[in-house]
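[1] coords please:
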Amino acid sequence: MLYAKKITHEVDQMHQHLQKHLSIEKRTIHLGVITGLGNLNIANIFTAFNSEHPSIKFAVTNELSKELCKLLYEGNLDLALFAAPYDIDSYNFEVHPLEKEEFVLITPTNHPFSQKETIKLSETANENFIFPTKNNVSYDIFFTECRKAGFTPKIVSECNGPGRRIDLVQAGLGIAFISLSGLQYYNNSASLPTVRLVDPFYKHIVLARTKQEKASMSLLMFWQYIQQWK
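    Just a heads-up that it's a prediction; the model follows:
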């Protein structure tokens, strides 16, 4: 009798574990992603992960990094892939670095800098700059680096799309910073002179989640899985 009760108890526990596992595996992961992920191909990651875990689905939100930080902090996302802002330590996030991507300078074809391979950022103090908008992490990065170089940048235009900034540079409006992957992605940039900085600065792509005592199995599985793509 006792043996039978033990078997029944073990079967019940197994059933509960299986039901819990199945409910976890069916969970949708809410993931925030920026457009410019460098060499990190999120589509390939999704495909590879789903080939092993086909019942786990993704709901993807595409926003700028600052907005993704806000959504993640407020609990509207499970995970986020973004360019780390300077104040990322003020958020209650667990962060895993994935990519470090260099920014370079692009100039019009007839610009004096176009003949140089490298340049000190301080040499650009009197130039007209095309920046992303202030709600873009890159704006903070560019502005801070210029101030560290001893000047306040003269910003003549702001737009977030790298392709549009490239167009404005080609038209001769000014010079701009752009990531190497952004430069390679837009084919119309092929004719633009590219100048590297003597003291380069970078965009740091990170994977982040809120610090929590308990997380779903599916979330933990993807958190661990994506880190192998570093």
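
[2] C-alpha only now, for contacts and for neighbours.
    Fine.

[3] Could you work out the end-to-end span of stretch 191-206 for me?
    31 Å (C-alpha to C-alpha, to the nearest Å).

[4] So A208 sits against A83, correct?
    No: in this structure A208 lies outside contact range of A83 using C-alpha atoms under 8 Å: 10.3 Å.

[5] The two: which is more packed in?
    A83 (30 against 25; other C-alpha atoms under 10 Å).

[6] Apart from its chain neighbours, what residue comes closest to the more buried one?
    I205 (4.5 Å; C-alpha to C-alpha, 6 or more residues apart in numbering).

[7] I have a second one here; can you model it like the first so I can compare?
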Amino acid sequence: MELLQLEYFQTVARLQHMTKAAEELQIAQPSLSKTISRLEEDLGVPLFDRTGRQIRLNAYGEAFLARVQRAFVELNEGKREIRDLARLNEDIVTLAVSTPRILPGLLGAFLASHPDVRFRQFFESAPEMKRQIENGEVDFCISSAAIEGIDIEWRPLLTEEIFLIVPSNHPLAVRESIRLAEVKDEPFISMNAGYEFRELTDRLCREAGFVPHIHFAGDEPDVIAGLVQQGLGVAFVPALTWLEWPRRASHRLRIEEPACQRQLGIAWSERRYFSTAAERFRVFAFAYFRDVAKRLVREFG
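    As a prediction, this is how the structure comes out:
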């Protein structure tokens, strides 16, 4: 059994199509078919069910694919460890996040004391980050949704309050707090569907007994804040984002009911080999967010 056979098997299993797999691998289809057949002969069982030109991974193939994927993860981790021992990649940290607004402060603070470290960053959804962790593509994921799976460690970093902001001339601007149900008829300005924060705020509205009327949806918090300031609607804002905004022409309201908060956490694979830089970043991240939590307490009580 050769690594090339396993790589070809992974591709065929992913595409479930011999011709497409051959095109992606840039080899002739007969050669690919022979390679898969030899692999099946070595194992003593078929890995695919074949009906005419159609192929489908069978129970044997699914079980073997899971083992093959884990084997390649281990091989890649071994390569990373050797490269680190040879000092070829010790200054690179790969990071996926679902809340990119935390990056400037976090990375800026870390790089101030570790200027030689380089970061590769990805902005992804929680399911995609889980896949990246499982496949060994990233060192860490920071998300507001817990990432769970075999050999995945997820630990909380920070719990932050979520506020509602209204235009400064809004009738509610004379208040300090509200129940969320009080704004059920208001036009909402929100993040686009698919963002973790949008999913969270939609859930909070459902808990309060209503579905929000979304008058505008976007992916730029600063634009959302600007639209609120222009009197076009109300919006949710996390505590950290509120602190970062230089101008506050809108009014912040604490939400009494339901409890509105989100938890940021960091995830990694327990099978992952960490470079010196990655291990330092993990330690630093916990300390950084402890300081941020203290700052939030000072600001909001």
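
[8] Let me see the TM-score of these two.
    Put the two chains on top of each other and the TM-score (TM-score structural alignment, normalised by the length of structure 1) is 0.76; 203 aligned residues with a C-alpha RMSD of 2.7 Å.

[9] Now for structure 1: which helix has the highest residue count?
    Across structure 1, the longest stretch assigned as helix under DSSP state H is helix 2-25.

[10] helices or strands next to it in the packing?
    Using 3 or more C-alpha pairs under 8 Å, 6 or more residues apart in numbering; DSSP states H and E, the elements in contact with helix 2-25 of structure 1 are helix 217-226.

[11] roughly how far out does the helix it packs on sit from the chain middle?
    18 Å (C-alpha atoms, centre = their mean, to the nearest Å).

[12] Please name the nearest non-neighbouring residue to R50 of structure 2.
    With C-alpha to C-alpha, 6+ apart, the residue lying closest to R50 of structure 2 is R56, at 6.6 Å.

[13] Now the one you found: which helix or strand?
    strand 54-57 (DSSP states H and E).

[14] just checking, what residue in structure 1 corresponds to R262 of structure 2?
    Taking TM-score structural alignment, the alignment pairs R262 of structure 2 with K203 from structure 1.

[15] what's its match in contact with, if anything?
    83-84, 100-103, 138, 179 (C-alpha atoms under 8 Å, 6 or more residues apart in numbering).

[16] one step back: who does the helix or strand that the longest helix of structure 1 is followed by touch, helix- and strand-wise?
    Helices and strands here follow DSSP H and E; after helix 2-25 of structure 1, the next one along the chain is strand 28-33. Using 3+ C-alpha pairs under 8 Å, 6+ apart, the elements in contact with strand 28-33 of structure 1 are strand 57-62, helix 65-73, strand 79-83.

[17] Just say which of the ones you listed is most tucked in.
    strand 79-83 (a mean of 27; mean count of other C-alpha atoms under 10 Å).

[18] Residues contacting the helix or strand that comes right after it, please?
    Sequence-wise, the next helix or strand downstream of strand 79-83 of structure 1 (DSSP H and E) is strand 93-106. Residues outside strand 93-106 of structure 1 that contact it (C-alpha under 8 Å, 6+ apart): 38-40, 73, 166, 169, 175-181, 192-197, 200-211, 227, 229-230.

[19] which residues in structure 2 does the next helix or strand after strand 93-106 of structure 1 match up with?
    Next along the chain after strand 93-106 of structure 1, taking DSSP H and E as the criterion, comes strand 118-119. The counterpart of strand 118-119 of structure 1 in structure 2, using TM-score structural alignment, spans residues 177-178.
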